[in-house]
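# I would like to see how this sequence folds:
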Amino acid sequence: MTHRLHVVLPAGVDDPATPSGGNRYDRRVLDHLAASYDVREIAVAGAWPRPAAADRDRLAHALARLPAGATVLLDGLVAGGVPEVLQPHADRLRLVILVHLPLGDETGLSPAEAAELRALERRALRLAAAVVATSAPAARRVEALHDLPHVHVAAPGVDRADPGVPSGTGHRLLCVASLTPRKGQDLLLAALARLTDLAWECTFAGAGRIPPVPDPVADRVTFPGPLAGAQLDAAYRDADLFVLASRAETYGMVITEALAHALPVVATDVGGVPEALGEAGGGVPGSLVPPEDAGALAAVLRAWLTDAGLRETWRDRARARRATLTGWDETARRLTAILRTIEEGTP
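Model prediction:
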């Protein structure tokens, strides 16, 4: 018998103009869950995590129509900020909330805004039959933040990809991330401004507002906007080094996407990034640097650009790490196991 799974997603999850790691995770894992479940999607519009009353009412109406005992997987962006909507259905439905990023951890919030979102999210998550995070560090963070006994983990998978041909100088740098303060493009630009004596170019692919670009590097950086499909694949293949200067990451799917192309990675040591980067071939396939430290990032990039032996070592490790990456079928298998445990009433 095929089990039915109701999934609540933010509207626009498939909009190519607004790609995000959370949206890609939702879509890829649901594609694979369809092998085990009759998946019924509920897309809810609104300015999440605190939408207008009309959008909260639409979500409440959608939940009220579901049969008693139904399993409902909710994206945390939709569910985390509306505990008052979930409350009437917590005993009637099996609510499972997938947390991509704790709401209060978003960069740029005032202390009051962060505190309010954390309080709302705590109430929401405590109504769930299960909470799922996308990395072990993220799960421990959610447990500690909201005093939860256990948060499950279903790490993102990655699609297999063909490696590109590296250049001799390693000068082609790539950053793929939404253009928001949390992703740290400003830090990367500040680091690059310290390397004007070296040959390099950097592509910043992503949707959002372009940050201020220092004059000394203006002619060496490009912002092509969001890339997907063949264009994104080509960007990875045409790069030598992937760089991500995030201030917060629960996992960092773009890191494993880069590694799937055998691309070494330099990234900030935050959240689930070390888990995504991993080790293979005798070490890390790149380097982790402290967050908010443009000087440390510049030093690592200088080493990459000036040391051919280092480039070859990192490339060897990236090729080895590529061989260890798991696909979305494994993510779906883990999530299915979590959902079945809830459905069977097992702790």
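# from here on, contacts and neighbour counts on C-alpha atoms
Fine.
# name the element V7 belongs to?
strand 3-10 (DSSP states H and E).
# mind listing what's buried in that strand?
L5, H6, V7, V8, L9, P10 (16 or more other CA atoms under 10 Å).
# swap in stretch 69-76?
A70, T71, V72, L73, L74, D75, G76.
# And this one, please, so the two structures can be compared:
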Amino acid sequence: MSTVHVVVPDSVADPARPSGGNTYDRRVCAGLRDLGWDVRLHLLPGDWPHPDAGYLDGLAGTLASLPQGSVVLVDGLVASAHPEVLLPAAGRLRIVVLVHLPLGHPLAAEAAGGPAGALPSGTADGERAVLTAAAAVLTTSGWTADWLRASYDLAPHGIRVARPGADRARPATGSADGSALLTVAAVVPAKGHAELLEALTSLPDRPWRLVCAGPLDRAPGHVARLRARCRDAGITDRVTFTGTLGGEALDRAYAASDLVVVPSRIETYGLVVTEALARALPVVAAAVGGLEEAMGAAPGADQPGRLVDPGAALAGALRSWLDDPTVRERWRSAARERSTTSEPWSATARRVSDLLAEVAQVNRSRTAYVGVGAGPDPDGGRPDPAPRPERRAP
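Sure thing, here's the model as predicted:
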């Protein structure tokens, strides 16, 4: 049995802190265990990516405690901002950094709930150094991989993609008028709730209602402004902020919906999109980041909803949905078809397993090197990636 040490923020186990990244980390760990890996989970307290000094010492101590040559999968929220800890560890451990959201992206701080530009200066330089020194970099979308290559000049063969899975679920039946709208995201500026409310206030005579499911404690001032906007527009009775939903409560929210709306200004993939499509729910989403990748198309090439430019175009897409029964049926039909093409989480875990197995193999065969395509070899170049192993449980 092969061992992988997984280093993640302790919020991954907190049901009150839902996120696509936390879901991904949990599902991948479970899938790796199913594939025969001995998964050693290390939960780190602290406000990552920039915890207090004592919590950063905890990260250093955790890495120092691992045996030399260990394969270590580290969440990017923990790894990317701390080259002073990760670079020394990369010399003795086989570190794979899992990048959900590049911290060097201009909207990274806002996406996490803070003000724009709130991350310390030098964050991008530190992230570049960490990812360059890593044995491999794992991303959750092709968009993220492309952004990292272009922004940090990383070796293409040092980055792998393992997109989130979407296990099939009971299809949502929908209503005749399509009036039940759902958005699932932490209520922070980058998720586009303000733009969505602005679009809906321009459609006062349509029979819509909106459920906003997601944590309300990440940006309280922003939440207060959204509530005030609803009062001023006279739509308070049509907009519900549920707070955090999970498990059966979230399933019920999807089941009661006709259309899922994802108006984010940045998404590296868009797990909400694939969760909606797994339930045959159409989606209207902003054409940013990895959302187009998540949306995909039905086998007949129809899109299961619409991708729009953030802002004013959102109102037009919602108007088309609410006004035209033909549009609703076409999007619903495409969503039903698209649901048949969703890959399960087990496929995601298999891709991660394949990468970890390669990293472990390189460690056994090239112990003098530091990294799969990421560190110097004795000749001053970069080692070639290891041959892809057979697809079997390690």
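# Remind me what the strand holding V7 of the first structure packs against, helices and strands.
Judged by 3 or more CA pairs under 8 Å, 6 or more residues apart in numbering; DSSP states H and E, strand 3-10 of the first structure is in contact with strand 37-44, strand 71-75, helix 76-79.
# other SSEs contacting the shortest one?
Helices and strands touching helix 76-79 of the first structure, as assessed by 3+ CA pairs under 8 Å, 6+ apart, comprise strand 3-10, strand 94-99.
# what's the angle from the helix or strand following the first one to strand 71-75?
The one in question is strand 3-10 of the first structure. The helix or strand immediately downstream of strand 3-10 of the first structure is helix 21-33, counting by DSSP H and E. Angle of helix 21-33 of the first structure versus strand 71-75, following axes from the mean of the first three to the mean of the last three CA atoms, to 10 degrees, is 150 degrees.
# which residues in the second structure does helix 21-33 of the first structure align to?
Aligned by TM-score structural alignment, helix 21-33 of the first structure falls on residues 20-32 of the second structure.
# got the contact list for that stretch?
8, 11-13, 38-39, 100, 164, 270-272, 345-346, 348-350, 352-353 (CA atoms under 8 Å, 6 or more residues apart in numbering).
# re earlier: with distance to V221 of the first structure as extra columns, can I get the helices and strands packed on strand 3-10 of the first structure in JSON lines?
As requested, those are exported to JSON lines (distance: least, CA to CA, whole Å):
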{"stretch": "strand 37-44", "distance to V221 of the first structure": "37"}
{"stretch": "strand 71-75", "distance to V221 of the first structure": "34"}
{"stretch": "helix 76-79", "distance to V221 of the first structure": "32"}
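# To G208 of the first structure, which of these lies closest?
G208 of the first structure sits nearest to helix 76-79 of all these, at 18.5 Å, using CA to CA.
# And for Y55 of the second structure, the neighbour number?
A count of nearby residues for Y55 of the second structure, using other CA atoms under 10 Å, gives 16.
# I'd say it and L43 touch.
No - counting by CA atoms under 8 Å, Y55 of the second structure stays clear of L43, with 11.2 Å between them.
# List the contacts of H50 of the second structure.
With CA under 8 Å, 6+ apart, H50 of the second structure has these contacts: A81.
# Where do the helices of the stretch 201-347 of the first structure begin and end?
For the stretch 201-347 of the first structure, the helices defined by DSSP state H, counting those that start in this stretch occupy 229-237, 253-260, 273-277, 294-306, 308-322, 328-343.
# One more: the stretch 101-250 of the second structure?
Under DSSP H, counting those that start in this stretch, the stretch 101-250 of the second structure gives helices at 108-111, 123-133, 142-152, 193-201, 220-233, 247-255.
# Serialize those to CSV and add fields for distance to P49 of the second structure.
Shown next, in CSV, are those (distance: least, CA to CA, whole Å):
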stretch, distance to P49 of the second structure
helix 108-111, 10
helix 123-133, 10
helix 142-152, 18
helix 193-201, 24
helix 220-233, 20
helix 247-255, 27
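# who wins for proximity to E293 of the second structure among the ones you listed?
Going by CA to CA, the one of the helices of the stretch 101-250 of the second structure nearest E293 of the second structure is helix 142-152, 7.8 Å.
# circling back to that earlier point, of all the helices of the stretch 201-347 of the first structure, which lies closest to S135 of the first structure?
helix 273-277 (7.4 Å).
# Specify, as a residue range, where the closest one falls in the second structure.
Using TM-score structural alignment, helix 273-277 of the first structure pairs with 291-295 in the second structure.
# how about the nearest residue to the alignment partner in the second structure of A239 of the first structure, chain neighbours excluded?
Using TM-score structural alignment, the partner of A239 of the first structure in the second structure is S257. Nearest non-adjacent residue to S257 of the second structure, counting by CA to CA, 6 or more residues apart in numbering: A180, 4.9 Å away.
# Tell me, how many residues neighbour I266 of the second structure?
Neighbourhood size, I266 of the second structure [other CA under 10 Å]: 23.
# Hmm, T236 of the second structure is touching L210, no?
No - using CA under 8 Å, T236 of the second structure is not in contact with L210; the gap is 10.0 Å.
# Please identify which of the two sits among more neighbours.
L210 (23 against 15).
# how close does that one get to G20 of the second structure?
Per CA to CA, to the nearest Å, L210 of the second structure is found 21 Å from G20 of the second structure.
# quick one: contacts for V72 of the first structure?
Neighbours of V72 of the first structure in contact, by CA under 8 Å, 6+ apart: L5, H6, V7, V8, L93, R94, L95, V96.
# What lines up with G126 of the second structure in the first structure?
With TM-score structural alignment as the criterion, G126 of the second structure pairs with L120.
# Nearest residue to its match in space, please, no chain neighbours.
Using CA to CA, 6+ apart, the closest residue to L120 of the first structure is G81 (5.3 Å).
# Surely that neighbour and E121 touch.
Yes - counting by CA under 8 Å, G81 of the first structure does reach E121; the two are 5.5 Å apart.
# Name the residues contacting each of the two.
Joint contacts of G81 of the first structure and E121 (CA under 8 Å, 6+ apart) are L103.
# out of the helices and strands packed on helix 76-79 of the first structure, nearest to S110 of the first structure?
Going by CA to CA, the one of those nearest S110 of the first structure is strand 94-99, 21.0 Å.
# what about the closest one, how far off from the second structure?
Here the mean offset of strand 94-99 of the first structure against the second structure after fitting is 0.2 Å, by mean CA distance after the TM-score superposition for the first structure.
# what's the distance between stretch 8-20 of the second structure and the middle of its chain?
Relative to its parent chain, stretch 8-20 of the second structure has a centroid offset of 13 Å by CA atoms, centre = their mean, to the nearest Å.
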